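S.K.: my questions concern the predicted model and sequence given below.
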Amino acid sequence: MDIREIQNLIKFVAKSGATEVKLEMDDFKITIKTTEAGAAETTYIQQMPMQAMPQMAAPVAAAPVSAAPAAPVAAAPAADDNSKYITIKSPMIGTFYRKPSPDKPTFVEVGSTISKGDVVCVIEAMKLFNEIEAEVSGKIVKVLVDDASPVEFDQPLFLVDPS
């Protein structure tokens, strides 16, 4: 199961209204729990074959990823100002980078004009660098994440003015 399939599963569970879904395969187990606010909380547990584990090793389980708290009510006026902009969101969990490498220029800056399909950043997940492409054309209005910062699934990265 790849990251896209896991992301689609999380979206489906969040929209379905189910409170908990467990999926067990030969090599891994995924548990997705939803909260009252509808945000999905995901626990990933990687299980190793018994032959590969050393005899004295203790079993390791991943801690649940807590859902982000809801935005405070005071942020509502700011949302109205940004309602005319389109948000480019993170399609995965990982580390956000604005440059392809430390010695190269950034992909986009505030004021940059982008077209659909242009690479706007990369997100590193499990030692793989995934290029994130713009799904819209427009002008970058705001960069919402600092370079080399961890990002969550569906976290806003950029605001784009489509006009």
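M.R.: Now that the structure is in, tell me what you want to look at. Numbering: from 1, shown residues only.
S.K.: for the rest of this, base every contact and every neighbour count on C-alpha atoms.
M.R.: OK.
S.K.: residue contacts, Ile3?
M.R.: Met92 (C-alpha atoms under 8 Å, 6 or more residues apart in numbering).
S.K.: and if we set it to 10 Å?
M.R.: 9, 91-93, 125 (C-alpha atoms under 10 Å, 6 or more residues apart in numbering).
S.K.: save those as a markdown table, and put in distance to Ile132 and secondary structure too.
M.R.: A markdown table is the format used below for the contacts of Ile3 (distance: C-alpha to C-alpha, whole Å; DSSP: H, G, I helix; E, B strand; the rest coil):
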| residue | distance to Ile132 | secondary structure |
| --- | --- | --- |
| Leu9 | 20 | helix |
| Pro91 | 8 | coil |
| Met92 | 10 | coil |
| Ile93 | 12 | coil |
| Ala125 | 12 | strand |
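S.K.: could you identify the most distant pair in these?
M.R.: The distance between the two most remote of those (C-alpha to C-alpha) is 18.2 Å, for Leu9 and Ala125.
S.K.: just the helices in this structure please.
M.R.: Assigned by DSSP state H, the helices in the chain fall at 3-16, 76-81.
S.K.: and Ser101, which of those helices is closest to it?
M.R.: Proximity to Ser101 (C-alpha to C-alpha) singles out helix 3-16 among the helices of the chain, at 23.2 Å.
S.K.: this is the other structure I want to compare:
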Amino acid sequence: MMSWMDRIREAIELAGRSGVTEMEFRDGGFHIRLSRNSTPSTSVALVPPPSTQTLGPAGDPAISAALPRVVEKVRPSGHIISAPAYGIFHQRPAPGSPPFVVVGDRVEQGQQVGLMESMKVFSAIEADASGTVMELLALDGEEVDAGAPLLRLL
């Protein structure tokens, strides 16, 4: 049987691979909401179950009041290029060399925009869309999870 932490890890991985931006789970007394936006992290909110005194029919204001409010952030427009797997993101082919792309560069679909290092194996990260680099969302040499945003194109 999987622990709830294993389930959270699996859900985060699935969200990263599928492009889903939001998931919600309820299991017994646990309520978990996963939400992904353009920042380099995935937020995980663990909400304690309401006490048995506040339980009531669905939509009961007592239940709604017991759950925290989630404020929706404005998501910037554009296309996000995400990490294909867990590893270390590299913006340049070798130390001291110029980066693959910088803010303002025009990239074409299939163009290499970075490298992913995982277990001493380097894999090319290619743009899955064409556009102009508007923002670098991961630092050179930063450890990132699968699905983490790396670049934003417009």
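M.R.: Thanks, I have the structure now. Since we're looking at a predicted model, the values are computed, not measured.
S.K.: sorry, back to before: can you tell me which of the contacts of Ile3 of structure 1 lies closest to Pro102 of structure 1?
M.R.: The nearest member of these to Pro102 of structure 1, counting by C-alpha to C-alpha, is Ala125 at 17.4 Å.
S.K.: run a quick neighbour tally on the closest one.
M.R.: By other C-alpha atoms under 10 Å, the residues close to Ala125 of structure 1 number 15.
S.K.: and the contacts of Ile3 of structure 1, which of them are buried?
M.R.: Buried members of the contacts of Ile3 of structure 1, counted by 16 or more other C-alpha atoms under 10 Å: 91-93.
S.K.: just these now: which is nearest Thr43 of structure 1?
M.R.: Ile93 (13.0 Å).
S.K.: residue in structure 2 paired with that closest one?
M.R.: Correspondence of Ile93 of structure 1 to structure 2, assessed by TM-score structural alignment: Tyr86.
S.K.: swap in Ala70 of structure 1?
M.R.: Ala70 of structure 1 maps onto Val44 in structure 2, by TM-score structural alignment.
S.K.: got the contact list for the closest residue to that match other than its chain neighbours?
M.R.: Using C-alpha to C-alpha, 6 or more residues apart in numbering and skipping the chain neighbours, the partner closest in space to Val44 of structure 2 is Leu34 (5.1 Å). Leu34 of structure 2 makes contact with 8, 11-12, 15, 20-25, 42-46, according to C-alpha under 10 Å, 6+ apart.
S.K.: and those, which of them are in strands?
M.R.: 22-25, 42-46 (DSSP state E).
S.K.: out of the residues you listed, grab the one that's most surrounded.
M.R.: Busiest of these [other C-alpha under 10 Å] is Thr42, holding 20 neighbours.
S.K.: mind checking how far the nearest residue to that residue once chain neighbours are set aside is from Gly141 of structure 2?
M.R.: Distance criterion C-alpha to C-alpha, 6+ apart; nearest residue to Thr42 of structure 2, sequence neighbours excluded, is Arg36 at 5.1 Å. As judged by C-alpha to C-alpha, to the nearest Å, Arg36 of structure 2 and Gly141 of structure 2 stand 22 Å apart.
S.K.: can you give me the strands for structure 2?
M.R.: Under DSSP E, structure 2 gives strands at 22-27, 30-36, 42-47, 79-82, 87-90, 106-107, 112-118, 121-126, 131-136, 142-144, 149-153.
S.K.: now render those as a markdown table, adding distance to Gly96 of structure 2.
M.R.: Shown next, in a markdown table, are these (distance: least, C-alpha to C-alpha, whole Å):
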| stretch | distance to Gly96 of structure 2 |
| --- | --- |
| strand 22-27 | 39 |
| strand 30-36 | 33 |
| strand 42-47 | 31 |
| strand 79-82 | 24 |
| strand 87-90 | 12 |
| strand 106-107 | 22 |
| strand 112-118 | 15 |
| strand 121-126 | 17 |
| strand 131-136 | 18 |
| strand 142-144 | 17 |
| strand 149-153 | 20 |
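S.K.: those strands: which one's closest to Ala66 of structure 2?
M.R.: Using C-alpha to C-alpha, the nearest of those to Ala66 of structure 2 is strand 42-47, at 9.3 Å.
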